[in-house]
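Asks: model the structure of this input:
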Amino acid sequence: MAPLSRSSVEIESERHSTSSGIQQSSASSKSKKLKLIHLIFLIYFEVSGGPFGEEPAVQKGGPLVALLGFIIFPFVWSIPEALLTAELATAYPDNGGYVVWATAAFGPFWGFLMGWWKWLNGVIGNAAYPALCLDYLKIIFPAFGHGSIRMVGILVYTLASSYLNFMGLTIVGWTAVTLGLVSLIPFYIMFFFSIPKLKPSRWGARPKGSVDWTTFFWNLNFWDSVSTLAGEVEHPQRTFPRALLCAGLLTCVGYIVPLLAATGALELKKESWSNGYLAEAAGEIAGAWLKYWIEVGAVLSTVGLFEAQMSSTSFQLLGMAKIGLLPACMAKRSTYNTPLLGFLVSAGATLVLSYLKFETIVKAANFVYSCGMLLEFASFLRLRRKFPELSRPYRVPVGIHVLTVICAMPMAFLIFVMAQNRLVIYVLGFSVTVVGILAYLLMNVCKKRNWMEFAVTEVSRLQSLPENQTEAKTESNGSV
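Replies: Down below sits the predicted model:
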């Protein structure tokens, strides 16, 4: 019996040690929460990363259409998506974001499908940034354009950027702030130098062409991506609405200012307005030094885009594990308080996809992302009806009927964008969705047969109004 007694003492000691470790970890994680400035620039990189890529809007429609597009389109798409994110991220300040919202609104099946759609789109999109960075670098160093040097470059970029991400969200947050300022400041300098050369009549030029809706859409999208980090934000109920407002202004002004400078100070040459032309325009307006600064900023911007997206995808998997949609092991954290397996899975998928030429796959991923956004807007409206008493620290100040009209505009635009695809995209999108459904069924089998450990209480909790809010409502009615 002596050895048995000693073993129980050791076990009790381990429990106390574990409890102490958890408390220390909790205190440490509180000190590493994302602050307002971090969240602003993480949202900025989720959505934009700078005006790089806005040039096709001028090439296709001219200065007037491009300027009006970046002024008007935020009211059609960006503001409704940002309002949705502000309300639901403060009502459900948990990691997982839109997965949590869909689960609360429609149940675990739709929550899992939302997670699958959004995660797949995230890692495929992230896989494009190493190649994009090398495309910028090959202008200066042609060797990065092909062969083994390019392959090694993609590997080094992905591993180095992933390791930086793994080291903690506060490091990622300050990296985003630094990279954001370095990539944005030269465009404001360009505008300053352009003032003596501006001719406002040039802004009204409307040559023959078409409206490039997709440029506006993809350059003013993904406001909800940072919601998967809600559990890592300091005072999320206050921070999220403020961060979304500041990031929105930073993004929209960041698109419009260089357009005003380049189109107002230089003669319009539509054929020149391809990706990368803003750097050439800066060189003509202020000199070669500003051109090189913008080109360096474009390279650094890809790092910011990669870091923000990697954080979202890895913490999304952690959030899905916390509500029982993925095995509990996916919620395990590293010593840096980052998702351990969630990071490895997201980084591994990104690295593999970085070596593929997958234009059609990207379009299919964008298609299922649009399906996810339709589900997200539906979840928003459903939660307003299902849980009208849910505590919403930030609440869009309109009733359900007006809210439906507000959501109808972006939902109609999503359907319009999806309708432009070819048949092969529909087939791929459907196939990807089937894979997601099979994965959900597999998770259920693992859960029922106890093959893996899952969180068992969180999904049922999301399906009902939290007890503390129900009690508060009852007490309020009783006092009346």
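
Asks: CA only for contacts and neighbour counts going forward, please
Replies: Fine.

Asks: what's the neighbour count on A364?
Replies: 25 (other C-alpha atoms under 10 Å).

Asks: cool, F141 as well?
Replies: 11.

Asks: same thing with S334?
Replies: 14.

Asks: and it, what does it touch?
Replies: By C-alpha atoms under 8 Å, 6 or more residues apart in numbering, the contact set of S334 is L340.

Asks: L179 now?
Replies: 297, 300-301, 304.

Asks: neighbour-wise, which one of these leads?
Replies: For the contacts of L179, neighbours tallied by other C-alpha under 10 Å; top is G304, 30 neighbours.

Asks: how about the helices of the stretch 151-300 of the chain, start to end?
Replies: For the stretch 151-300 of the chain, helices defined by DSSP state H, counting those that start in this stretch occupy the ranges 169-194, 213-219, 236-265, 277-286, 288-322.

Asks: separation between the one residue sitting closest to the centre of the chain and I43?
Replies: For the chain, the residue lying nearest the average C-alpha position, counting by C-alpha atoms, centre = their mean, turns out to be S225 (2.8 Å). S225 is 8 Å from I43, where distance means C-alpha to C-alpha, to the nearest Å.

Asks: so which of the helices of the stretch 151-300 of the chain is nearest V398?
Replies: The closest of the helices of the stretch 151-300 of the chain to V398 is helix 236-265. By C-alpha to C-alpha, the value is 16.1 Å.

Asks: quick one on the thing from earlier: ok, now how distant is the residue nearest to the centre of the chain from C407?
Replies: 18 Å.

Asks: equivalent analysis for F52, please.
Replies: F52 sits 28 Å away from C407, going by C-alpha to C-alpha.

Asks: returning to that earlier point: of all the helices of the stretch 151-300 of the chain, which gets the most neighbours per residue?
Replies: Of all those, helix 288-322 has the most neighbours on average by mean count of other C-alpha atoms under 10 Å, namely a mean of 25.

Asks: please give the structure of this sequence too, so both can be compared:
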Amino acid sequence: MIAATYFMVAGGPYGLEEVVQKTGYRATLLILVITPLLWSLPTAMMVSELATAIPEEGGFYIWVRRGMGRFWGFQETWLTLAGSMFEMALYPNLCVAYLGRYFPGLQSGHRGLLIGFAMIALCTVWNIFGVRAVGEGSVWLNVALFAPFVALIIFALGSGRAGETISVPLRHVDLLGGVLIAMWNYMGWDNLSTIAGEVEAPQRTYSRAMFGALLLVVVSYLLPVAAVARTGINPNGWTTGGWVDIGQIIGGQILAIAIAIAGVVGAIGTFNALMLSFTRLPMVMAEDGYLPRIFAWRHPRTGAPWFAIAACAVFWGICYPLGFEGNLILDVLLTGLSILLEFWALVVLRIREPGLARPFRVPGGMAGAVAIGLPPLALMLATVVRNHKELVGATNELAIGTIIIAAGVAVYFLSRLIPRKKAA
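Replies: Got it, this is the predicted structure:
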């Protein structure tokens, strides 16, 4: 489960390139240390308490619905699925970016789109084989992912050019932009909760998976960036897909090819693990009567919600051509709001169900439960301030997010007018 959780959150240090470009080496290393303390650790603690107390299929949807009622449960799922539309489009883009960095011909014409769609199709079939197939596959994907970066760190530490350009001034400094990307790279700790009904001994498994994966994520981000920081490579040249160029400079062609392949592995592993999580949401909503019952149909052998998996794959494929940065901003906004609802549910359930058995408990009593939600709230407010003028095409990002949020409220009340029949 640690391997699957790692891919739900990270999938390697890919995606950190623009943090370095926006903030420089020293600020990047500081951001990579502070962000998990303010964002990841509070979320992991919240998830550990709720997932071990209420280990049910649907995870955070069930927590919010149980704590605050059906309206907020619906909004939790709406925000998460809306965010997933933009998040899941990021990984085919990363896959093609890394292949194209070393094999530029693969990006010409429609080849890049076809490769992205092929990746989505592969993960769709993989997920229909069930939780065990995804979990076991994640272990091997982690091995393939980490090996080139271990080599990169060794080459970088032996380069003998320590500190030459760690203080090179940046052409443009964007600290909040770097924090935004770091938040995305440290997001996803609640995703494992949606498959609780398919996990053995969830009361024991979840907290171990959360904190084991958190340590692995932080180390896998810090070590490669810190190692490259001492080599003399100019931070202004870092762009999406840039780990391949860095591998070429530090270790030559073979390392560059290995990093490009590992980039594909990371994108596939993360997409595959997140598909496992997100597709359980339409399934439980169908079981609650909010979606047609076909979304709750399970594969007779693996138990996977095969129709929900296929339907989600189609919608994610539609968003794939939107590109990287526009998808990322909307993903952080919508998914971040859903995470704040989960922190709210943590507090409400402490009040409404004080006797609920909690194998893991956020320390500090009620004050501790409230306090751990404040740093994520502050980071979300900072990202809203930073991105309130960002555009997707000619449309304001914040306006798009507001429309999506309002649509969730409208859809809920419209659904109340339709007679609901729960899935059997």
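
Asks: circling back to that earlier point, of all the helices of the stretch 151-300 of the first structure, which lies closest to P74 of the first structure?
Replies: helix 236-265 (7.9 Å).

Asks: give me the aligned partner of F52 of the first structure over in the second structure.
Replies: Using TM-score structural alignment, the equivalent of F52 of the first structure in the second structure is Y14.

Asks: surely that match is in contact with V264?
Replies: No: under the criterion of C-alpha atoms under 8 Å, Y14 of the second structure makes no contact with V264, lying 9.9 Å away.

Asks: OK, contacts around P393 of the first structure?
Replies: 87, 90-91, 237-238.

Asks: isn't L176 of the second structure right next to V384, touching?
Replies: No: the criterion here is C-alpha under 8 Å, and L176 of the second structure misses it with V384 at 10.1 Å.

Asks: give me the range in the first structure that the helix or strand M366 of the second structure falls within lines up against.
Replies: Element membership for M366 of the second structure, per DSSP states H and E: helix 365-371. The aligned range for helix 365-371 of the second structure in the first structure is 399-405, by TM-score structural alignment.

Asks: buried ones in that stretch?
Replies: For stretch 399-405 of the first structure, the neighbour count (16 or more other C-alpha atoms under 10 Å) marks L403 as buried.

Asks: contacts for stretch 272-284 of the second structure?
Replies: 4-5, 7-8, 57-58, 61, 77, 80-81, 84, 88, 123-124, 126-127, 131, 134-135, 138, 191-195, 291, 295-297, 305, 308-309, 312.

Asks: please redo it, this time with the cut-off set to 6 Å
Replies: Contacting residues not belonging to stretch 272-284 of the second structure are listed as 4, 8, 58, 123, 191, 194, 295-296, 308-309 [C-alpha atoms under 6 Å, 6 or more residues apart in numbering].

Asks: show me which of these is closest to M45 of the second structure.
Replies: Within the contacts of stretch 272-284 of the second structure, the smallest distance to M45 of the second structure is 13.6 Å, found for N191 (C-alpha to C-alpha).

Asks: what does that closest one correspond to in the first structure?
Replies: Using TM-score structural alignment, N191 of the second structure lines up with S225 in the first structure.

Asks: now do its match against L67 of the first structure, distance only.
Replies: S225 of the first structure is 26 Å from L67 of the first structure, where distance means C-alpha to C-alpha.

Asks: likewise G276 of the first structure?
Replies: 18 Å.

Asks: T90 of the first structure: what secondary structure?
Replies: helix (DSSP: H, G, I helix; E, B strand; the rest coil).

Asks: and it, what pairs with it in the second structure?
Replies: Aligned counterpart of T90 of the first structure in the second structure: T52 (TM-score structural alignment).

Asks: spatially nearest residue to its match (excluding sequence neighbours)?
Replies: Distances taken as C-alpha to C-alpha, 6 or more residues apart in numbering place Q203 nearest to T52 of the second structure, at 4.3 Å, with adjacent residues excluded.

Asks: what is the neighbour count of the counterpart of R416 of the second structure in the first structure?
Replies: Using TM-score structural alignment, the partner of R416 of the second structure in the first structure is N444. The number of residues packed near N444 of the first structure is 16, by other C-alpha under 10 Å.
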